[in-house]
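Asker: I'll drop the sequence and a predicted model, then ask my questions.
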Amino acid sequence: MPLPLYLLAVAVFAMGTSEFMLSGLVPDIATGLDVSVGTAGLLTSAFAVGMILGAPLMAVLARRWPARASLLGFVLVFALTHVAGALTSSFPVLLSTRVIAALANAGFLAVALSTATTLVAAAQKGRALAVLLSGTTVATIAGVPGGAVLGTLLGWRATFWAIALLCLPAAFGIVKGIPDHAQGTGPDAPAGPSLRTEIAQLATPRLILVMLLGALVNAATFAAFTFLAPIVTDTAGLDELWVSVVLVLFGAGSFAGVTLAGRLSDRRPGIVIGIGSPMLLLGWVTLATVAAQPVALLILVFVQGALSFAVGSTLIARVLHESAAAPTMGGSYATAALNIGAAGGPAIAAAALGAGAGDLGPIWVSALLAAFAVLTALPLRRVITPRVGQAIR
């Protein structure tokens, strides 16, 4: 894989850490800015909404910009929002910075997803996306726990400074490693499809299907991931220190899953979806059943991280494949599918908790969402992964 892909993954790591780190910082932010914990929790919702709306909006804005200029601009804006967040003593200002950061994150990811597939041969697109998305999985392994530790030791503002600093090598790497022509855009690039033509691709049934499945699988993933802490401490009866261990195990599993899927999703996506989806459903049901047993919990968290990201990243690769006729907007469609799931899953899981489902309610929500995905995907597996030569089987 070309070096620029790994440089893009560094930026994805910084952004993924920022997106997920607030789950451990909300109480400190609430205290520091003199707001309630519930109000501070709006920071997470604001970021998710910004990601969903920002993906298509930022892709439209940047569709005729050179890839390098777009990626660099988004990274620098993202860094500056974290500097502002670290300095402010106003909650409304901090909330605004999270929305702007999400817009920059969404724009970066939309362009990066499209750019990544242009840096490699057609038969290596799945592997390229696996490298790019590994930045997110490494964020769950190291970035989020590291941010929590840094926040505990030095205060929540220190984590914002750390994210801003982490953007600098990513920006340098983009300048040095990403050619202007990587996305085939810019003032001197040949004219591609019109914006109307690219948006019209959203009416393609196969694209709608893989976006729906990607959103369902990601919703199941984050419904459980967001509420793992009370399961670890209350259901399994482990010490609070084990929460970080469980998060690292989930992240390590996700890294393994996205790496394995990268090897298979180019040539055998049907195998990943056809076998991985039922196993994912079975895993959530099993986890909900045996979560009180610490050893089983630790094993299954790793397994579910691997299956979730293997199936999820393969479906996102299919979104980009099905939106090939939308070269500048396809990445935003994939980003929107990812983040609709990332926002919707935890919201449904929170509703289940509020309805008295108990600590295991979010796991059963994940199982239900995975069941919808399986019941939709398996009968239509040949539609999702049609046979076209040897590249897609």
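Answerer: Yep, that arrived. Numbers count the residues shown, from 1 in each chain.

Asker: please make it C-alpha for all contacts and neighbour counts, starting now.
Answerer: Noted.

Asker: which of the residues in stretch 177-196 are buried?
Answerer: The neighbour-count check on stretch 177-196 (16 or more other Cα atoms under 10 Å) flags 177-186 as buried.

Asker: for stretch 42-52, same thing?
Answerer: Quick answer for stretch 42-52 (16+ other Cα under 10 Å): 43-52.

Asker: cool, stretch 294-304 as well?
Answerer: Buried residues in stretch 294-304, counted by 16+ other Cα under 10 Å: 294, 297-298, 300-304.

Asker: okay, now the one to match up with it:
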Amino acid sequence: MPLALYVLALAVFAQGTSEFMLSGLVPDLARDLGVSVSAAGALTSAFAAGMIAGAPLMAVAGLRWPRRRALTAFLVVFVLVHVVGAVTDDFGVLLVTRVLAAVANAGFLAVGLAAAVAMVPQDAKGRATSVLLGGVTLACVAGVPGGAVLGQAFGWRAAFWAVALACLPALYAVLRRIPATSEEGAPRSVRGEARVLREARVVVVLVLAALVNAATFCVFTYLAPLVTEVAGLAEGWVPAVLALFGLGSFAGVSVAGRLSDTRPAPLLAGGGIALLAGWALLAATAGSPVAAVLLAFVQGALAFAVGSALIARALYAASGAPSLGGSFATAALNVGAAVGPALGGLALAAGLGHRSPAWAAVVLVATALLIGILARRTLFTSADDQSSDLRA
């Protein structure tokens, strides 16, 4: 894999830390700003909403920009809004900064995905995707638990400052390692790429990605109260459990990298069934500290293995839309990241208990599996996928 791809992963790590870190900061942030836990959880949904709108809009806006210029601009905006978020005492202002940070993050990830698949051979899109998303999983391993530790020691604002500082070396690396000009050749047509994105095989895989990610975020956003209120572990255990989830997600993405190029059907079918069973098991046994800790690792691995495989499928299916394909894949993930915490928050607000987000995840994954079964042929009908399907 090209060195520039790992540079992009470094930047995605810094931004992924911001996207996920609220799962360990929600209780502290809610107390400090005088809002409910479910309201504080809405910050995650606000970030996801910004990603949904920002991914296609920023991809279109930067369609003819040199990729280094676009990536640099998005990263600078991301740093600035985190500085504002770190100093504000107003929940509304913080909410706005999360949306703006998400728009910048969405633009970066959309352009980054397009750049990543352009750097590798046509049959290595899954591996390129896994390297880029590896930055997200490393954020879960190191960045998110680190943010939780900083939040517990110095308050949630310290985590926002840390994210802004972590972006600076990534910004330097983008300026040094990403080519100054685009390498796509002929100008790209927004209308032509949009036609590709309306094809059935693209739409189906994006819907599946949204549902699976909704399940993941539904649980992950409220993992801290699940660990403390249901499993009965002390608050000091929260960073460790988040780190285990992150280690699992890194392992899942790493394994899925090659399998999503060569054996996508068994990976998605087997992984989806195991993911469904795992969320049900977590909901039923979360009162056991051992079960909660072990399943945090297992579910992190399964969720990100299936999720990254679906993104690779989206990029294969949308090979005729090299720029907007990545942006719509990003948007689909974040539709899930917005819907999931919202559903979990509604369940908590309704008094259904801290296990309820895990039960909601069961319903979401079951829906994805049903759609996947009904649309199996549609998922693997493009010319790019035929060889992979035969190997499945």
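Answerer: Sure, I can see it. None of the values given here were measured: they were computed from a predicted structure.

Asker: sorry, back to before: give me the subset of the buried residues of stretch 294-304 of structure 1 lying in strands.
Answerer: Using DSSP state E, no member of the buried residues of stretch 294-304 of structure 1 falls within strands.

Asker: reformat those residues as JSON lines; add distance to residue 123 of structure 1.
Answerer: JSON lines is the format used below for those (distance: Cα to Cα, whole Å):
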{"residue": "294", "distance to residue 123 of structure 1": "42"}
{"residue": "297", "distance to residue 123 of structure 1": "37"}
{"residue": "298", "distance to residue 123 of structure 1": "36"}
{"residue": "300", "distance to residue 123 of structure 1": "32"}
{"residue": "301", "distance to residue 123 of structure 1": "32"}
{"residue": "302", "distance to residue 123 of structure 1": "29"}
{"residue": "303", "distance to residue 123 of structure 1": "28"}
{"residue": "304", "distance to residue 123 of structure 1": "27"}
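
Asker: contacting residues around the residue nearest the centre of structure 2?
Answerer: Closest to where the C-alpha atoms of structure 2 average out (Cα atoms, centre = their mean) is residue 333, at 6.2 Å. With contacts defined as Cα atoms under 8 Å, 6 or more residues apart in numbering, residue 333 of structure 2 is in contact with 206, 209-210, 213-214.

Asker: now with 7 Å, please.
Answerer: 209-210, 213 (Cα atoms under 7 Å, 6 or more residues apart in numbering).

Asker: map it across to structure 1 for me.
Answerer: Per TM-score structural alignment, the equivalent position to residue 333 of structure 2 in structure 1 is residue 338.

Asker: can you tell me which of the contacts of residue 333 of structure 2 carry over to structure 1?
Answerer: Counting by both residues aligned by TM-score structural alignment, their matches' Cα atoms under 7 Å, those that remain in contact in structure 1 are 209-210, 213.

Asker: tally of neighbours for residue 88 of structure 2?
Answerer: 14 (other Cα atoms under 10 Å).

Asker: now the contacts of residue 333 of structure 2 in JSON lines, with distance to residue 124 of structure 2?
Answerer: Listed next are the contacts of residue 333 of structure 2 as JSON lines, based on distance: Cα to Cα, whole Å:
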{"residue": "209", "distance to residue 124 of structure 2": "20"}
{"residue": "210", "distance to residue 124 of structure 2": "23"}
{"residue": "213", "distance to residue 124 of structure 2": "23"}
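
Asker: which one among these gets closest to residue 120 of structure 2?
Answerer: Distances from residue 120 of structure 2 to the contacts of residue 333 of structure 2, taken as Cα to Cα, are shortest for residue 209 (23.0 Å).

Asker: what lines up with the closest one in structure 1?
Answerer: By TM-score structural alignment, residue 209 of structure 2 lines up with residue 214.

Asker: helix, strand, or coil at its match?
Answerer: State at residue 214 of structure 1, reduced to three classes by DSSP: H, G, I helix; E, B strand; the rest coil: helix.

Asker: test my guess that it contacts residue 315.
Answerer: Yes: if you go by Cα atoms under 7 Å, residue 214 of structure 1 and residue 315 touch, sitting 5.4 Å apart.

Asker: mean deviation of the host helix or strand of residue 50 of structure 1 from structure 2?
Answerer: Per DSSP states H and E: residue 50 of structure 1 is located in helix 42-62. Compared with structure 2 after fitting, helix 42-62 of structure 1 deviates on average by 1.5 Å (mean Cα distance after the TM-score superposition for structure 1).

Asker: what's the following helix or strand after that helix?
Answerer: Using DSSP H and E, the helix or strand that follows helix 42-62 of structure 1 towards the C-terminus is helix 67-87.

Asker: and after that following helix, which helix or strand comes next?
Answerer: Taking DSSP H and E, what comes next after helix 67-87 of structure 1 is helix 91-118.

Asker: tell me the gap between that following helix and the middle of its chain.
Answerer: Computed by Cα atoms, centre = their mean, to the nearest Å, the chain-centroid distance of helix 91-118 of structure 1 equals 12 Å.

Asker: and the angle from it to helix 42-62?
Answerer: Angle, helix 91-118 of structure 1 to helix 42-62, by axes from the mean of the first three to the mean of the last three Cα atoms, to 10 degrees: 50 degrees.
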